[in-house]
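A.B. asks: Build me a structure from this.
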Amino acid sequence: MAKFTFNLPDIGEGIAEAEIVAWHVKPGDRVEEDQQLADMMTDKATVEMESPVAGTVLEVAGEVGDIVAIGSMLVVIDTDSDAPPEPGTRAQVDAATAASEPPRAADTAPAAADAQVEARLDAENPDAGDADAAIAAGNKAAPAGTSASPVRPDAQAAPPPAEKADGARPLASPAVRKRAADLGIDLREVRPAADGRIRHADLDQFLAYSSGGFAPAGAARADEQVKVIGLRKRIAQNMAAAKRAIPHFTYVEEIDVTELEQLRAQLNAGRGERPKLTLLPLLITAVCKVLPAFPMINARYDDEAGIVTRHGSVHLGMATQTGGGLMVPVIRDAQARNIYQLAREIARLADAARNGSITSEELSGSTLTITSLGPLGGVATTPVINRPEVAIIGPNRIVERPMFVRDAAGIERVEKRKLMNLSISCDHRVVDGHDAASFVQALKKLIETPALLLVP
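C.D. replies: I've put the predicted structure just below:
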């Protein structure tokens, strides 16, 4: 028996440990080279660990939620064993599925094998190209230009299954379909990978975060214990540390965004090939124009060293809700981007956060954060500061209300206006109440005169 010990490699500068958030193998499973072993979480980013060798898994480092130090044992593999996988393991399911299909020369080439699986799925569902596009649109995950693979002649002869009445058939390999069926998972409820195809890792994530379906109104449900792991654990730790260490105060002001919304509509009407604008790029532009006069807002506080760093560049954190929890991608040098460049970067980072392709670098280094719940924003919010930053801005829901408006002649009349409350939470150790109020009033003046946003 030749034992190979796979130690957890260095997966990020300055990272000393990582948390196990999902296992894809267990002792007794047969693994191939480059097969996914586990998902490890560090600094809000999940890294997939792949096997460098083929063999049989003898030992794993721990359970989901355990912490593994860099350089410590993650998996021990017997590289000489050709023993069949244990009954009921996922490896056995894959092996049984492969045995039931005609042998293919591509079995030694993973990329070609993947292409043939997609080809067979395309043959089973002639509308797979449209289905893939629909899945990509629904999840905002699949890259543009995704298309179906060429269909093999023998696959074209296979009779297509009956079309499901409630939509296109999700893309997945036979092994994934069998495992999902065994677990009672409807593949249409699973978020696919970036290429639109569902894999074992996607099933694992679904199981980790699924609430178990819906119960009829009034029906009693069994108590459920959910282990706090991965991103949810990091969020809990960061929020608790922020509230313990930072004396928060929140200031809220009402802003008339009628003219700003009119400007946005005009820009979108003549945008051509440029991205469609939401309120967020315009608001970020306003924030970046006002910040130079209020450097204490765009700052980070190292309370252990007793140093406040006031940043010249605006690296803006953008709170983004994902299937696994809240992430904060960072728009680098937001002050140097125009509204359309901001719109593209916002969309890119949001998609990367939601489909799991976001990097550690894109989730770190923010100097100020904006958090918005969009139409769910409510009347006012008291957002929690993203430590070690000293402020966080929270735009709330836009509502239409009657308002007294004074014209140039000084005559007042009642008009229907679009109003939005803007919240800001600050670290009172660094930012005084007068500074926060002055910053928001300057921001209000700029937002209510939106033509100034387009002036260099």
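A.B. asks: okay, CA-based contacts and neighbour counts for the rest of this
C.D. replies: Fine.
A.B. asks: Next, count neighbours for Gly323.
C.D. replies: Using other C-alpha atoms under 10 Å, the number of residues around Gly323 comes to 14.
A.B. asks: wait, I meant Glu118
C.D. replies: Glu118 has 21 neighbouring residues, counting by other C-alpha under 10 Å.
A.B. asks: in what helix or strand does it lie?
C.D. replies: Element membership of Glu118, judged by DSSP states H and E, is helix 110-124.
A.B. asks: Give me the next element, helix or strand, following that helix.
C.D. replies: helix 128-139.
A.B. asks: Would you mind listing the buried residues in that following helix?
C.D. replies: 128, 131-136, 139 (16 or more other C-alpha atoms under 10 Å).
A.B. asks: now do stretch 435-450
C.D. replies: Applying a neighbour-count criterion of 16+ other C-alpha under 10 Å, one finds 435-437, 439-444, 446-447, 450 buried in stretch 435-450.
A.B. asks: Mind putting the residues you listed into CSV with secondary structure and distance to Ala99?
C.D. replies: Conversion of the buried residues of stretch 435-450 to CSV gives the following (DSSP: H, G, I helix; E, B strand; the rest coil; distance: C-alpha to C-alpha, whole Å):
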residue, secondary structure, distance to Ala99
Asp435, helix, 70
Ala436, helix, 67
Ala437, helix, 69
Phe439, helix, 67
Val440, helix, 66
Gln441, helix, 70
Ala442, helix, 69
Leu443, helix, 66
Lys444, helix, 67
Leu446, helix, 67
Ile447, helix, 65
Pro450, helix, 66
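A.B. asks: those strands in the stretch 251-400 of the chain, which residues are they?
C.D. replies: Per DSSP state E, counting those that start in this stretch, the stretch 251-400 of the chain carries strands over the ranges 299-302, 307-310, 316-318, 320-322, 325-327, 330-331, 368-370, 391-406.
A.B. asks: list the helices and strands the helix holding Glu118 packs on?
C.D. replies: On a contact count with 3 or more C-alpha pairs under 8 Å, 6 or more residues apart in numbering; DSSP states H and E, helix 110-124 meets helix 128-139, helix 153-156, strand 171-172.
A.B. asks: hmm, try it at 6 Å
C.D. replies: helix 153-156 (3 or more C-alpha pairs under 6 Å, 6 or more residues apart in numbering; DSSP states H and E).
A.B. asks: which residues touch the helix it packs on?
C.D. replies: 120, 123 (C-alpha atoms under 6 Å, 6 or more residues apart in numbering).
A.B. asks: which of the buried residues of helix 128-139 lies closest to Met40?
C.D. replies: Asn139 (23.3 Å; C-alpha to C-alpha).
A.B. asks: what sits against that closest one?
C.D. replies: Neighbours of Asn139 in contact, by C-alpha under 6 Å, 6+ apart: none.
A.B. asks: Give me the distance between Val308 and Val430.
C.D. replies: The gap separating Val308 from Val430 is 8 Å, by C-alpha to C-alpha, to the nearest Å.
A.B. asks: compare with the first, here's sequence two:
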Amino acid sequence: MGRFVFKLPDVGEGTAEAELVAWHVAVGDRVEEDQIVADIMTDKATVEITAPVSGKVLAIHGEPGQMIPVRGPLVEFEVEGAGNAADAEPTPAPVAAKPEPAPVAVEAPKAEAAPVSAPAAAGANYVFKLPDVGEGTAEAELVGWHVKVGDAVEEDQIVAEIMTDKATVELTSPVSGVVVALHGEAGQQLPVGGPLVSFKVEGKGNVAAAPAAAAAAPVAKAEPAPVAKPAAAPAPKAEAKPVPAMTGRQPGERALASPAVRNRARDLGIDLAFVPGSGPAGRIQHEDLDAFVARGGSLPATTVGTASSTYARAEGTTETKIIGLRRKIAEKMAESVRRIPHITYVEEIDMTAVEELRAHLNATKAKDQPKLNVLPFIARAIVVALRDQPTINSHYDDEAGVLTTHAPVHLGIAAQTPNGLMVPVVRHAEALDPYATALEIARVSGAAKDGSAKREELSGSTITITSLGTLGGVVHTPIINHPEVAIVGPNKIAERVVIKDGQMVVRKMMNLSSSFDHRIVDGHDAAVFVQRIKGLLEHPATLWMN
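C.D. replies: This next block holds a predicted model:
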């Protein structure tokens, strides 16, 4: 019998530690592979952790509420075979989790008895199955791979990114070995418990190795010893694929590349159809992009030989699979429109007085105070207007038929980020002065853009502002952030000639576009709410009175 130390995997986009919420096993329990052993909480979601092996629990590390470091010891098992740690008495000290240098795979008799659930590719003797990382979710979307067939990986090395309904999660390898097969493509939905990566490891592994003859051509090349590079050499297609740098593929042939490579190529203005790939099956990698740019091919050719012409004809189409966060945004927008009958109301507001006050405050502000834009004033107008119509600051559960009206105003700020549209939240906007509001808007928006926003900073808004800034246009029809019942969308401020007191004058005008859930907010109430905001902004001295 051997000892296997199961270390906490990285399930939170590089999070250094996670909170232990609860145990599902106790010392002395017999557990099966993929059985849930613990619940942990990251910044984004509560995750169920499953056992990578079958065996008897020797020790559990940590108490509910304790912060556990990523890759620190979580559970120690007694398993058949050599295990992955020196045979010693279990101890709660972190030293017990220190693995031996030699990557020895775990013997899992249970998995051998039923290999059909995770078939191994030729030469593979360990199948890493997709763990449950989303509170019982039956499947998860594969966002991208961090390894390729033939790569030698170490234990705890990131191999793939998946997306659940709550978060994007980086999956780490439970063993050291050579990648023999990858089960799935980016954008594909994979079942929890289904095969994800097949490895060739030292020792017996957790499945019976499949005969080499039964494998498909792309996998057979990983049968040799753990060498990271031989993946591209044995594949005849990969040798036939390299073409001159400025020559496209065959008509209709789609270039293989990861989402990260496609995004980078898009940023560089490169058409992947013209880039030869050096990876498995001709997959384009970052090095291929670098080589392509170095050869002077940074601009895509619409037609070979005529790309420099101003009037060159463009041919062909580009297909982009919508995956990951962009797919989640699309689903949320579709759900909002499908479930909420929108009523949109637009009013023009004279922002001259606000702009004059803003300029004065910025000219006289203290050094530690932020420069004000127009959003803190609009935020304050919404807060004050909600005092008269608190129903608009609500969530509506249409399935239960329950309207929950919130006393605090948690203001969502729709923000464009490199990963797509997110809504960070300014909590208790009713308690903030204009400078504190400006600081908090900048803080949560910045966190959303750089990916450091915590889960609570991206959820729980009660009403949302969506602003396109200087690109605000004349009018738009904002989509309500479900389950809220209202959204306010300021457009750009522009000088216009208006009639005031019988005279033509130039004023700084802004259209305010707002949408309401017509099941909860009648048209009259929507108009009253917007007119109240208009009155407050046109007389900004009243914003902080009473």
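A.B. asks: The residue mapped onto Asn419 of the second structure from the first structure: what's it in contact with?
C.D. replies: If you follow Asn419 of the second structure across to the first structure using TM-score structural alignment, you land on Gly324. Listed by C-alpha under 6 Å, 6+ apart, the contact set of Gly324 of the first structure is empty.
A.B. asks: Same question for Gln225 of the first structure.
C.D. replies: Here Gln225 of the first structure is in contact with no residue (C-alpha under 6 Å, 6+ apart).
A.B. asks: Residue in the second structure paired with it?
C.D. replies: By TM-score structural alignment, Gln225 of the first structure lines up with Glu319.
A.B. asks: Doesn't its match belong to a helix?
C.D. replies: No: assessed by DSSP: H, G, I helix; E, B strand; the rest coil, Glu319 of the second structure does not belong to a helix; its assignment is coil.
A.B. asks: quick revisit: and for the helix holding Glu118 of the first structure, what span of the second structure is it aligned with?
C.D. replies: Taking TM-score structural alignment, helix 110-124 of the first structure hits no residues over in the second structure.
A.B. asks: chain center to that helix: distance?
C.D. replies: 28 Å (C-alpha atoms, centre = their mean, to the nearest Å).
A.B. asks: Ok, stretch 331-347 of the first structure next?
C.D. replies: Using C-alpha atoms, centre = their mean, the offset of stretch 331-347 of the first structure from its chain centre is 18 Å.
A.B. asks: List the buried residues of stretch 359-375 of the second structure.
C.D. replies: Buried positions in stretch 359-375 of the second structure, judged by neighbour count with 16+ other C-alpha under 10 Å: 370-375.
A.B. asks: right, I mislabeled it, should have said stretch 430-440 of the second structure
C.D. replies: Of the residues in stretch 430-440 of the second structure, 430, 432, 434-435, 437-440 count as buried by neighbour count, 16+ other C-alpha under 10 Å.
A.B. asks: do the same with stretch 246-256 of the first structure
C.D. replies: 246, 248-252, 254-256.
A.B. asks: which part of the second structure lines up with that stretch?
C.D. replies: Counting by TM-score structural alignment, stretch 246-256 of the first structure corresponds to 340-350 in the second structure.
A.B. asks: what comes into contact with the matching stretch?
C.D. replies: The contact list for stretch 340-350 of the second structure (C-alpha under 6 Å, 6+ apart) reads 508-518, 534, 538.
A.B. asks: Mind telling me the two of those residues farthest from one another?
C.D. replies: Most distant of these, by C-alpha to C-alpha, are Lys508 and His518, 31.1 Å apart.
A.B. asks: ok, back up a step: and of the buried residues of helix 128-139 of the first structure, the nearest to Met296 of the first structure?
C.D. replies: Asn139 (38.5 Å).
A.B. asks: And that closest one, how close does it get to Ala133 of the first structure?
C.D. replies: 10 Å.
A.B. asks: In a helix, Asp204 of the first structure, correct?
C.D. replies: Yes: judged by three-state DSSP, Asp204 of the first structure forms part of a helix.
A.B. asks: thought Arg336 of the second structure was touching Ile479?
C.D. replies: Just to correct that, residue 336 of the second structure is Ser rather than Arg. No: assessed by C-alpha atoms under 6 Å, Ser336 of the second structure is found out of contact with Ile479, at 7.1 Å.
A.B. asks: Going by how many neighbours each has, rank the two and give me the top one.
C.D. replies: Ile479 (23 against 19).
A.B. asks: which one in the first structure is aligned with that one?
C.D. replies: Under the alignment (TM-score structural alignment), Ile479 of the second structure pairs with Val384 of the first structure.
A.B. asks: List the residues that contact its match.
C.D. replies: With C-alpha under 6 Å, 6+ apart, Val384 of the first structure has no contacts at all.
A.B. asks: And it, how far from Pro174 of the first structure?
C.D. replies: Distance from Val384 of the first structure to Pro174 of the first structure, by C-alpha to C-alpha: 45 Å.
A.B. asks: next one: Ile235 of the first structure
C.D. replies: Counting by C-alpha to C-alpha, the gap from Ile235 of the first structure to Pro174 of the first structure is 36 Å.
A.B. asks: Same check on Asp29 of the first structure?
C.D. replies: Per C-alpha to C-alpha, Asp29 of the first structure is found 19 Å from Pro174 of the first structure.
A.B. asks: neighbour-wise, which of the two wins?
C.D. replies: Neighbour tally, Asp29 of the first structure and Pro174, criterion other C-alpha under 10 Å: the higher count belongs to Asp29, 23 against 16.
A.B. asks: Could you check which residue of the second structure pairs with that one?
C.D. replies: Asp29 of the first structure maps onto Asp151 in the second structure, by TM-score structural alignment.
A.B. asks: Would you check that that match makes contact with Ala181?
C.D. replies: No: using C-alpha under 6 Å as the test, Asp151 of the second structure is too far from Ala181 to be in contact (10.2 Å).
A.B. asks: Need the counterpart of Gly451 of the second structure in the first structure.
C.D. replies: Match for Gly451 of the second structure (TM-score structural alignment): Gly356.
A.B. asks: mind listing what its match touches?
C.D. replies: Here Gly356 of the first structure is in contact with no residue (C-alpha under 6 Å, 6+ apart).
A.B. asks: Good, wrapping up.
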